[in-house]
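Asks: got a structure for you, letters missing:
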């Protein structure tokens, strides 16, 4: 994989579909990983009583996600694949899902900061979906998020590959094999 963006592999999908568990598992196998922006931002904003929460100020939340994702993109990594728990295109899908205009600078970032052409999408998985203090979406909202982010990646020229609904070890093997191609 000669270009840096070809080493950057995104795992996307709706909330509660096993993305983070998969990324953490791949990290334990030695892959460099980048954490999801949204959950960390929500945790930070709740801790400081901030406004950049998806249920308070979605536009500000989206700006912080973009900033986080740009920083994650630029963080140094070794020579091998880097697994991202979501990428900046997810923010485009999020805003579209809300019926909001996607700012030009976000579209410019999507064209400039590219990932591997193959993006892995974790489909909605009702059997493992759970609410928590940061994940307040209903299963229906999680499904709409999945559809919106998959569409956003496809619209930006990525090949979206659905992950199987299998145990994390099998999902990891599926992604690891593709990452080495």
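Replies: Perfect, thanks for sending it. Just so we're clear, the structure is a prediction, and the values are computed from it rather than from any experiment. Residues are numbered from 1 along each chain as shown.

Asks: C-alpha only now, for contacts and for neighbours.
Replies: OK.

Asks: how about the helices in this protein?
Replies: Secondary structure of the chain by DSSP state H: the helices cover 4-7, 19-28, 37-48, 58-74, 89-97, 104-112, 139-155, 168-179.

Asks: Need the winner for burial among the ones you listed.
Replies: Most buried of the helices of the chain by mean neighbour count (mean count of other C-alpha atoms under 10 Å) is helix 89-97; its value is a mean of 23.

Asks: Now for residue 30, how many residues are close by?
Replies: When counting by other C-alpha atoms under 10 Å, one arrives at 11 neighbours for residue 30.

Asks: dump the residue contacts of the closest residue to residue 151 other than its chain neighbours.
Replies: Distances taken as C-alpha to C-alpha, 6 or more residues apart in numbering put residue 93 closest to residue 151, at 7.2 Å, once the chain neighbours are dropped. Going by C-alpha atoms under 8 Å, 6 or more residues apart in numbering, residue 93 touches 145, 148-152.

Asks: Would you reformat those as JSON lines and include distance to residue 65?
Replies: Output for these, formatted as JSON lines (distance: C-alpha to C-alpha, whole Å):
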{"residue": "145", "distance to residue 65": "15"}
{"residue": "148", "distance to residue 65": "16"}
{"residue": "149", "distance to residue 65": "14"}
{"residue": "150", "distance to residue 65": "18"}
{"residue": "151", "distance to residue 65": "19"}
{"residue": "152", "distance to residue 65": "16"}
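
Asks: Residue 92 reaches residue 108, doesn't it?
Replies: No: look at residue 92 against residue 108 with C-alpha atoms under 8 Å: they stay out of range, at 11.2 Å.

Asks: quick one on the thing from earlier: I'd like the helices of the chain written out as CSV, with distance to residue 132 added.
Replies: Listed next are the helices of the chain as CSV, based on distance: least, C-alpha to C-alpha, whole Å:
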stretch, distance to residue 132
helix 4-7, 32
helix 19-28, 14
helix 37-48, 11
helix 58-74, 18
helix 89-97, 19
helix 104-112, 29
helix 139-155, 13
helix 168-179, 21
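
Asks: ok, structure two:
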């Protein structure tokens, strides 16, 4: 079972993924962070930001390639939690007024996920957008992404399960309880 944790930047997805990994769950880190770090090494901090803003499609294509590499090594017999899914790229492209070629939309949508967990944003003035890592999301963009991400998954036929902004220990338990329940509901009888 592949479960995507999606949501606005700074909503706590990575904290959840790290905690789930520490509990022995199979996880996939956020591909965009790896790509950004590679770009920082390649171009420098300011230059990578300029390149990303200037070529949002190229950036999302790099993320997609890395995401598919990360997903390809998952053990299909184990449940996995992913820090974002391939469709997140469409939301980002929409936010940056960039039209994805139809062929890229088809590629992004070809990845099947069993469940989408939308991690609801924390209080905006408590957001940690990790901009020192090279990310360049603003609070306004984070708020806009809340709607765009939900729309892109709904438009592709997914039901969204909401993860409320609870204290971390409660949030982890909420995610595990929901995943366990969904696993039981979909298990062959």
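Replies: Thanks, I have the structure now. If you're wondering where the values come from, they're calculated on a predicted model, not measured in any experiment.

Asks: ok so, going back, okay, the residue nearest to residue 151 of the first structure and residue 104 of the first structure: tell me how far apart.
Replies: Distance of residue 93 of the first structure to residue 104 of the first structure, given as C-alpha to C-alpha, to the nearest Å: 14 Å.

Asks: quick one: contacts for the most centrally placed residue in the second structure?
Replies: For the second structure, residue 84 is the residue whose C-alpha lies nearest the centre (C-alpha atoms, centre = their mean; 1.7 Å). Neighbouring residues of residue 84 of the second structure by C-alpha under 8 Å, 6+ apart: 4-7, 30-31.

Asks: Repeat the analysis, applying 10 Å as the threshold.
Replies: 3-7, 13-14, 28-32, 67, 116-118 (C-alpha atoms under 10 Å, 6 or more residues apart in numbering).

Asks: try residue 126 of the second structure
Replies: Shown in contact with residue 126 of the second structure (C-alpha under 10 Å, 6+ apart): 10-11.

Asks: and if we set it to 8 Å?
Replies: Per C-alpha under 8 Å, 6+ apart, neighbours of residue 126 of the second structure: none.

Asks: which position in the first structure aligns with it?
Replies: Counting by TM-score structural alignment, residue 126 of the second structure lines up with residue 128 in the first structure.

Asks: Please tell me how far that match sits from residue 68 of the first structure.
Replies: In terms of C-alpha to C-alpha, residue 128 of the first structure sits 27 Å off from residue 68 of the first structure.

Asks: what's the nearest residue to residue 79 of the second structure if we skip its chain neighbours?
Replies: Spatial nearest neighbour of residue 79 of the second structure, excluding adjacent residues (C-alpha to C-alpha, 6+ apart): residue 1 at 4.7 Å.

Asks: Can you tell me how far the residue nearest to residue 130 of the first structure when sequence neighbours are not counted is from residue 170 of the first structure?
Replies: Excluding its sequence neighbours, the residue lying closest to residue 130 of the first structure (C-alpha to C-alpha, 6+ apart) is residue 16, at 6.2 Å. Here residue 16 of the first structure is placed at a distance of 18 Å from residue 170 of the first structure (C-alpha to C-alpha).

Asks: Translate residue 38 of the second structure into the numbering of the first structure.
Replies: So, by TM-score structural alignment, residue 38 of the second structure is matched to residue 44.

Asks: returning to that earlier point: for the residue nearest to residue 79 of the second structure, give me its contacts.
Replies: 76-80, 113-115, 183.

Asks: Need the buried ones from those residues selected in ChimeraX.
Replies: A single ChimeraX command is used to select the members of these judged buried by 16 or more other C-alpha atoms under 10 Å:
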select :79,80,115
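
Asks: After alignment, which residue of the second structure pairs with the residue nearest to residue 151 of the first structure?
Replies: Residue 93 of the first structure maps onto residue 91 of the second structure when the alignment is built from TM-score structural alignment.

Asks: and the gap between that match and residue 126 of the second structure?
Replies: 23 Å.

Asks: sorry, back to before: nearest spatial neighbour of the match of residue 38 of the second structure, skipping sequence neighbours?
Replies: residue 50 (7.9 Å).
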